[in-house]
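J.: Can you look at this prediction? I've put the sequence above it.
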Amino acid sequence: MSKHQFFIAGTDTDVGKTLIATAILHAANQQGLSTLALKPVAAGCEQTGQGLRNSDALLLQQTMSIALPYEQVNPVALQAAIAPHIAAEQEGKRLSLARLVGFCRGALMQPADFALIEGAGGWRVPLNARETMAGLAKELNTPVILVVGMKLGCINHALLTAEAIAHDGVPLAGWVANQLDAEMPCYQENINTLKSLLRAPCLGEVPRLAEPRADLASSYLNIDLVIKR
């Protein structure tokens, strides 16, 4: 079991969860912590000689310091880049919370100082007719780091997501502002509003990077805000 364990959630799909997750891992690596990351469900995988592979899961695997086989990092790989429950149905598979929890618990038995579990899409992405991805963070009792995609509408998305996280009884450990729109109007005013209304520390503001790399993004983060020594 990891000393520090967090679930990476996003205010929407394509808000940069993987960039921020790898940046956090890089920052933890730089502090000498052993790191591990999981992407339990990935939709949007390519067929390779080794089987289905997802670019986000591969980035996590490459950035973390502990070596795990791909199948442990991403146990459920789906080909179509659509909602996971729909992709699974098209491929004749069924997603279940119990299986995902089992996969994660198995991988998390690996001793690590710091572990991340990256969700898919937003907080309420369905796994099946009854269960959502949010149940994974709840069952694993894992605090959330929320990636807020900074664009018009982000305040509503962030506050609704934080409300849902609180409703599910999961702690919001912190949040990261990831600037999706380099020309976002009233960027600072939006940040100020989020800082005043979200009841968790802001771990950093990552600008729109010409080259979205973990090492570059990590320089904008302060993970000490969530690491209790």
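T.: Sure thing, it's come through. Keep in mind the model is a prediction, meaning the values are calculated, not measured.

J.: Going by C-alpha atoms from here, please, whenever you check contacts or count neighbours.
T.: Noted.

J.: In contact with the nearest residue to Cys202 once chain neighbours are set aside, which residues?
T.: Closest residue to Cys202 apart from its sequence neighbours, by Cα to Cα, 6 or more residues apart in numbering: Trp175 at 5.0 Å. Counting by Cα atoms under 8 Å, 6 or more residues apart in numbering, Trp175 touches 145-148, 200-204.

J.: ranges for the strands of the chain?
T.: Assigned by DSSP state E, the strands in the chain fall at 4-10, 35-38, 41-43, 46-48, 51-53, 76-78, 114-122, 144-150, 172-179, 202-206.

J.: For the ones you listed, could you give me CSV that also reports distance to Asn156?
T.: Listed next are those as CSV, based on distance: least, Cα to Cα, whole Å:
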stretch, distance to Asn156
strand 4-10, 13
strand 35-38, 28
strand 41-43, 26
strand 46-48, 34
strand 51-53, 33
strand 76-78, 30
strand 114-122, 13
strand 144-150, 11
strand 172-179, 14
strand 202-206, 17
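
J.: Excluding chain neighbours, what is closest to Leu127?
T.: His85 is the one closest to Leu127 (Cα to Cα, 6+ apart), at 5.0 Å.

J.: what sits against the one you found?
T.: His85 sits in contact with 94-95, 126-128, where contact means Cα under 8 Å, 6+ apart.

J.: now those in CSV, with neighbour count and distance to Leu136?
T.: Listed next are those as CSV, based on neighbours: other Cα atoms under 10 Å; distance: Cα to Cα, whole Å:
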residue, neighbour count, distance to Leu136
Arg94, 15, 16
Leu95, 21, 12
Pro126, 21, 11
Leu127, 23, 10
Asn128, 17, 13
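
J.: Looking at those residues, which is nearest Asn74?
T.: Leu95 (13.4 Å; Cα to Cα).

J.: Cross-check the contact I'm expecting between the closest one and Ala88.
T.: Yes: contact criterion Cα atoms under 8 Å: Leu95 and Ala88 qualify, at 6.9 Å.

J.: What is the neighbour count of the nearest residue to Pro212 once chain neighbours are set aside?
T.: Nearest residue to Pro212 in three dimensions, chain neighbours excluded: Leu19, at 6.9 Å (Cα to Cα, 6+ apart). Neighbourhood size, Leu19 [other Cα atoms under 10 Å]: 23.

J.: Who are the contact partners of Leu19?
T.: 212-214, 217.

J.: mind listing what the nearest residue in space to Thr22 that is not next to it in sequence touches?
T.: Nearest non-adjacent residue to Thr22, counting by Cα to Cα, 6+ apart: Ala214, 5.3 Å away. Counting by Cα under 8 Å, 6+ apart, Ala214 touches 19-20, 22-24, 26.

J.: ok, structure two:
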Amino acid sequence: MAKHTYFVTGTDTGVGKTMASAAILEAAKAAGKRTLGMKPIASGCDQTPDGLRNEDALALQKAMTESLAYDLINPVTLEPAIAPHVAAAQAGKTITAQRLIGFCRGLQMRPADLMLVEGAGGWRVPLNDRETFAAVPRELEMPVILVVALKLGSINHAMLTAEAIRADGLRIAGWVANRPEQEPMSCERETLEYLLNHLGAPCLGVLPWVASGDPAELAVNLELQPLFEN
């Protein structure tokens, strides 16, 4: 079984969850760890000769050490790049937390040192009218890695998300700060200092903007020891 499994969420959509997840997988690979990654549900998939494919899931597939069929990495594919519950309704599909939990448990049975499960959007993104994605890590009792985009409003978004995660009974194992734009935000240093002092979880690293978008290039900015201590 996977020795350490974490759920990766973000303070919002488009904050760099996939980039951070792939960089963590690359850093773990460089440390000699066996890794798995999955994105149980993805909207914004492209039609290919092999079926619907999502670029985020493909990035995880490339970064992990273990060879997996795409359907195990991204079992629920939705074409429109919109909220998953809306995309599913348009496709005539029903998404339930229990279904996604089953996919996660299946992959957890495979041997690995580290497994990442990347969510969609933020912590409270809906799966249907009754459930949010948070039900999945909550049922599986997965510690959480929080990705924080360094932009205006990041402190409020980070603190509220951390509050919601803990209110759901889960531990924040660490957080990653990601710079989504080439130019740093105004008062970036002060923002980082506040988060370091108030988030109450170890910072795994600060990811700079890189032109290549290569997770392996970003991996050198991460310190993963907190993920392997428990």
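T.: Cool, got the structure. The shown structure was predicted, so the numbers you read here are calculated from the model rather than taken from an experiment.

J.: just to revisit the earlier point, compare the contacts of Leu19 of structure 1 and tell me which has the most neighbours.
T.: Neighbour-wise, these (other Cα under 10 Å) top out at Ala217, 25 neighbours.

J.: Check the gap between Leu33 of structure 1 and Trp175 of structure 1 for me.
T.: Separation of Leu33 of structure 1 from Trp175 of structure 1 (Cα to Cα, to the nearest Å) stands at 21 Å.

J.: Helices along structure 1, start to end?
T.: 17-30, 55-63, 70-73, 84-90, 97-108, 134-140, 154-167, 187-197, 214-218 (DSSP state H).

J.: Tell me which residue lies farthest from the centre of structure 2.
T.: In terms of distance from the mean C-alpha position of structure 2, Pro49 ranks first, at 26.9 Å (Cα atoms, centre = their mean).

J.: Any of the contacts of Ala214 of structure 1 buried? List them.
T.: 19-20, 22-24, 26 (16 or more other Cα atoms under 10 Å).

J.: Distance of the closest residue to Pro75 of structure 1 other than its chain neighbours relative to Met64 of structure 1?
T.: Nearest non-adjacent residue to Pro75 of structure 1, counting by Cα to Cα, 6+ apart: Pro40, 5.6 Å away. According to Cα to Cα, Pro40 of structure 1 stands 15 Å off from Met64 of structure 1.

J.: Repeat that for Ala182 of structure 1.
T.: For Ala182 of structure 1 relative to Met64 of structure 1 (Cα to Cα), the value is 29 Å.

J.: what does His85 of structure 1 give?
T.: For His85 of structure 1 relative to Met64 of structure 1 (Cα to Cα), the value is 27 Å.

J.: now Val206 of structure 1
T.: Relative to Met64 of structure 1, and taking Cα to Cα, Val206 of structure 1 is found at 20 Å.

J.: One more: Gly49 of structure 1?
T.: 23 Å.

J.: before we move on, what about Phe103 of structure 1?
T.: Phe103 of structure 1 is 18 Å from Met64 of structure 1, by Cα to Cα.

J.: again with Ala43 of structure 1
T.: 21 Å.

J.: Compare these two (neighbour count), which wins?
T.: A count of neighbours by other Cα under 10 Å puts Met64 above the other of Ala43 of structure 1 and Met64, at 25 against 22.

J.: so that one touches Leu25, yeah?
T.: Yes: at 6.1 Å, Met64 of structure 1 counts as touching Leu25 under the criterion of Cα under 8 Å.

J.: Compute the number of surrounding residues for Glu66 of structure 2.
T.: By other Cα under 10 Å, neighbour count at Glu66 of structure 2 equals 14.

J.: Over to Leu227 of structure 2?
T.: Neighbours of Leu227 of structure 2 using other Cα under 10 Å come to 17.

J.: Quickly note the distance from it to Ile165 of structure 2.
T.: Leu227 of structure 2 is 17 Å from Ile165 of structure 2, by Cα to Cα.

J.: same deal with Lys93 of structure 2?
T.: With Cα to Cα as the criterion, Lys93 of structure 2 and Ile165 of structure 2 are 28 Å apart.

J.: the more surrounded of the two?
T.: Shown here are Lys93 of structure 2 and Ile165; by other Cα under 10 Å, Ile165 has more neighbours (22 against 13).

J.: Pull the contacting residues for that one.
T.: Per Cα under 8 Å, 6+ apart, neighbours of Ile165 of structure 2: 123, 144, 171-172.

J.: Most neighbours among the residues you listed, which one?
T.: Most crowded among the contacts of Ile165 of structure 2, counting by other Cα under 10 Å, is Val144 at 26 neighbours.

J.: what residue of structure 1 matches up with that residue?
T.: With TM-score structural alignment as the criterion, the equivalent of Val144 of structure 2 in structure 1 is Val144.

J.: Is that match in contact with Ala173, as I believe?
T.: Yes: Val144 of structure 1 is in contact with Ala173 according to Cα under 8 Å; the separation is 5.5 Å.

J.: what comes up buried for stretch 198-208 of structure 1?
T.: So for stretch 198-208 of structure 1, counting by 16+ other Cα under 10 Å, buried means 198, 200-207.

J.: can you list the contacts of Ile165 of structure 2 in a markdown table and add distance to Ala135 of structure 2?
T.: Below are the contacts of Ile165 of structure 2 laid out as a markdown table (distance: Cα to Cα, whole Å):
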| residue | distance to Ala135 of structure 2 |
| --- | --- |
| Trp123 | 10 |
| Val144 | 13 |
| Arg171 | 14 |
| Ile172 | 16 |
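
J.: closest to Asp12 of structure 2 among these?
T.: The nearest one, if we look at the contacts of Ile165 of structure 2 relative to Asp12 of structure 2 and count by Cα to Cα, is Trp123, at 7.9 Å.

J.: From Gln98 of structure 2, how far out is that closest one?
T.: 17 Å.
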